[in-house]
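Sequence and predicted model, in that order:
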Amino acid sequence: MKKKQITATDKKPPSLQKKSSSHEIGAFLKAAGEATVAQKGRLIFSLDATMSRQPTWDKAVTIQASMFDAVGKAGGLSVQLVFFRGINECRASKWVIHAAALRDLMLGIQCLGGQTQISKILDHANRETTKAKVAALVFIGDAIEENIDLLCQKAGELGIKGVRCFFFQDGYDVNVEKGFREMTRLTGGAYFRLGPDSAKELAELLGAIAVYARGGLKALANSDRRGERLLLEQISK
């Protein structure tokens, strides 16, 4: 099984390439299976796996994994995992309906030194939603090392296409927060921070994002669960 290597200049859907380091990703994709039946929504879950996240990676992974647990419970979704790390390594899984397999893949990712590649993720989301509607993009990271004006332009393009972006910040860098908040504003999404004691709340919010990706704002409004209420409040600001 193969997976996508995303490049910054791709104008056509990126070619599929094998991961050079191991066979685990191929195995997980085989176990997960591609999304072959019609789903009610599509959600991209993306993350920064560069070395700056290493000090808090173990704790963050636990929170990140809750996303896939929540998606599995919500059902009715096609999910794709995208991550970047190292020197120009940015990869995307197939769209799958078995989110637990993506969770297992993410748990096996190791951080590698390199610059952020948020621009590639935004471009990738733009391409994907052109092919078939993407309801939401989740991004977890701690840095912005790219031109923020360019990132905001790309985020704005996603907003026009109706892709809400939800940014989760690992850390307390003020400039990163400003950048993440602006991209969420441009897409009608929401910003949150990964704190040491926020695992439960974030799990609820991630679950609410899954509910939104499947059923839209109406699904959030019709739920009385805390996570859905919190997310709807953030989107409505």
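Arrived safely, thanks for sending.

switch to C-alpha atoms for all contacts and neighbour counts from now on
Will do.

just checking, what packs against the longest helix along the chain?
Ordering each helix of the chain by length in residues (DSSP state H) puts helix 199-221 first. Here helix 199-221 touches strand 41-48, helix 54-74, strand 77-85, helix 226-236, going by 3 or more Cα pairs under 8 Å, 6 or more residues apart in numbering; DSSP states H and E.

Which of the residues in it are classified as buried?
Neighbour counts over helix 199-221 (16 or more other Cα atoms under 10 Å) mark 199, 201-216, 220 as buried.

Can you give the distance of that helix from its chain's centre?
Centroid displacement of helix 199-221 relative to its chain, using Cα atoms, centre = their mean, to the nearest Å, is 14 Å.

tell me which element Glu182 is part of?
Assigned by DSSP states H and E, Glu182 belongs to helix 174-187.

What helices and strands are in contact with that helix?
Using 3+ Cα pairs under 8 Å, 6+ apart, helix 174-187 sits against helix 148-160, strand 164-170, strand 190-194.

try it again with 10 Å
Helix 174-187 sits against strand 136-141, helix 148-160, strand 164-170, strand 190-194, helix 226-236, with contacts defined as 3 or more Cα pairs under 10 Å, 6 or more residues apart in numbering; DSSP states H and E.

neighbours around Cys111, how many?
Applying other Cα atoms under 10 Å, we find 18 residues neighbouring Cys111.

Distance check, the closest residue to Asp104 other than its chain neighbours against Leu81.
Excluding the flanking residues, the one nearest Asp104 by Cα to Cα, 6 or more residues apart in numbering is Phe28, at 7.6 Å. Separation of Phe28 from Leu81 (Cα to Cα, to the nearest Å) stands at 12 Å.

A further structure is provided below for comparison with the first:
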Amino acid sequence: MSDRNERAVGKAGATAAAGPSEPGEIDRFLGAAKRLAPLATGQAGRLVFALDATMSRQPTWDLACSLQARMFDVAAGSGGLAVQLVYFRGLGECRASGWVGEPARLNGLMRRIACAGGQTQIARVLRHVRDEASAVPLRAFVYVGDAMEEDIDALAALAGELGLRGIRGFVFQEGDDPAAGSAFATIARLTGGAHARFDSGAPDSLLDLLRGAAAYAAGGREAMQRLSGSNPAVKGLIAAMDGGRR
């Protein structure tokens, strides 16, 4: 790859290009963004924003593109937010962006990525979160998906490791697939985070959840509590976190 600001995640299989977004195109975009403005993290919280980008996910991917700026807005009063996009799709492709501090840059990256068929790679996402936390302060991650096609014991072991490191997982599920729901709830519980379902036909349902996770990443539980007064969904996330404490 020509730009170190985006990289493949993990070692499970070869990275494969899929859809119209060629790897070189993404690299060029990230390189240009990096030259335009370096990320000034300061006291900004960091949030890994991970999404399933397999073929069934395109409508929700587009929805996430339209909502992501609101995560930055809600975090502004708690020192700001830096977001790293992680996604998987196709035949073993799982990639992570650099850290992005401006919603326009994150939106520009997301708009260049098309979903493509493939199996879930949640374990690679969790390993990436673990490894990233060894390099930078990391309080939380978001995972958005609708399916789980992996070994739940392996996912639970990784989630438990993240929980011990104090990294909370906010796992947001589209639909009501029971296998996904059980796995997502386990990941959230073992990280001390929260699992919640949303309806892609009601954009505010996902927006409220993303705002809650962003508030936690930027300002911890106190920031979530401030937001919960006007946001019942955030109140539900706090209750789920309390119920998941070991």
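Received the coordinates, thanks. Keep in mind the model is a prediction, meaning the values are calculated, not measured.

quick one: TM-score?
Superposed pair, TM-score by TM-score structural alignment, normalised by the length of structure 1: 0.85. Supporting alignment: 224 aligned residues with a Cα RMSD of 2.1 Å.

what sits against the aligned partner of Leu209 of structure 2 in structure 1?
The alignment partner of Leu209 of structure 2 in structure 1, by TM-score structural alignment, is Leu205. Contacts for Leu205 of structure 1 (Cα atoms under 10 Å, 6 or more residues apart in numbering) come out as 66-67, 70, 192, 199, 211, 226-232.

how about 8 Å then?
Neighbouring residues of Leu205 of structure 1 by Cα atoms under 8 Å, 6 or more residues apart in numbering: 227-228, 230-231.

Quick check: Leu230 of structure 1 vs Gly162 of structure 1, distance?
From Leu230 of structure 1 to Gly162 of structure 1 the distance is 20 Å (Cα to Cα).

typo on my end, it should be Ala35 of structure 1
From Ala35 of structure 1 to Gly162 of structure 1 the distance is 22 Å (Cα to Cα).

Counterpart of Ala180 of structure 2 over in structure 1?
When structure 1 is aligned by TM-score structural alignment, Ala180 of structure 2 is paired with Val176.

Run through the residues that contact that match.
Contacts of Val176 of structure 1 (Cα under 8 Å, 6+ apart): 142-144, 169.

hey, what's in contact with both of Phe28 and Leu81 of structure 1?
By Cα under 8 Å, 6+ apart, the residues touching both Phe28 of structure 1 and Leu81 are Leu102.

okay, the two: which has more neighbours?
Comparing Phe28 of structure 1 with Leu81 by neighbour count (other Cα under 10 Å), the higher total belongs to Leu81, at 22 against 18.

per the alignment, that one corresponds to what in structure 2?
In structure 2, Leu81 of structure 1 lands on Leu85 (TM-score structural alignment).

Report the contact partners of its match.
Leu85 of structure 2 neighbours (Cα under 8 Å, 6+ apart): 48-51, 96-99, 106.

for those residues, which one is nearest Arg130 of structure 2?
Val48 (10.7 Å; Cα to Cα).

dump the residue contacts of that closest one.
Counting by Cα under 8 Å, 6+ apart, Val48 of structure 2 has contacts 83-86, 129, 140-142.

rewinding a little: what about the longest helix of structure 1, how far off from structure 2?
Mean deviation of helix 199-221 of structure 1 relative to structure 2 after superposition (mean Cα distance after the TM-score superposition for structure 1): 1.1 Å.

ok and that helix relative to strand 77-85, angle-wise?
140 degrees (axes from the mean of the first three to the mean of the last three Cα atoms, to 10 degrees).

so how far is Arg28 of structure 2 from the residue minimising distance to the centre of structure 2?
Among the residues of structure 2, Phe49 comes closest to the average C-alpha position under Cα atoms, centre = their mean, at 2.1 Å. Noted for Phe49 of structure 2: a distance of 21 Å to Arg28 of structure 2, by Cα to Cα.

what does Gly201 of structure 2 give?
33 Å.

Give me the number of neighbouring residues for His195 of structure 2.
Quick note: His195 of structure 2 (other Cα under 10 Å) scores 26 neighbours.

Would you mind finding the match for it in structure 1?
Going residue by residue (TM-score structural alignment), His195 of structure 2 aligns to Tyr191.
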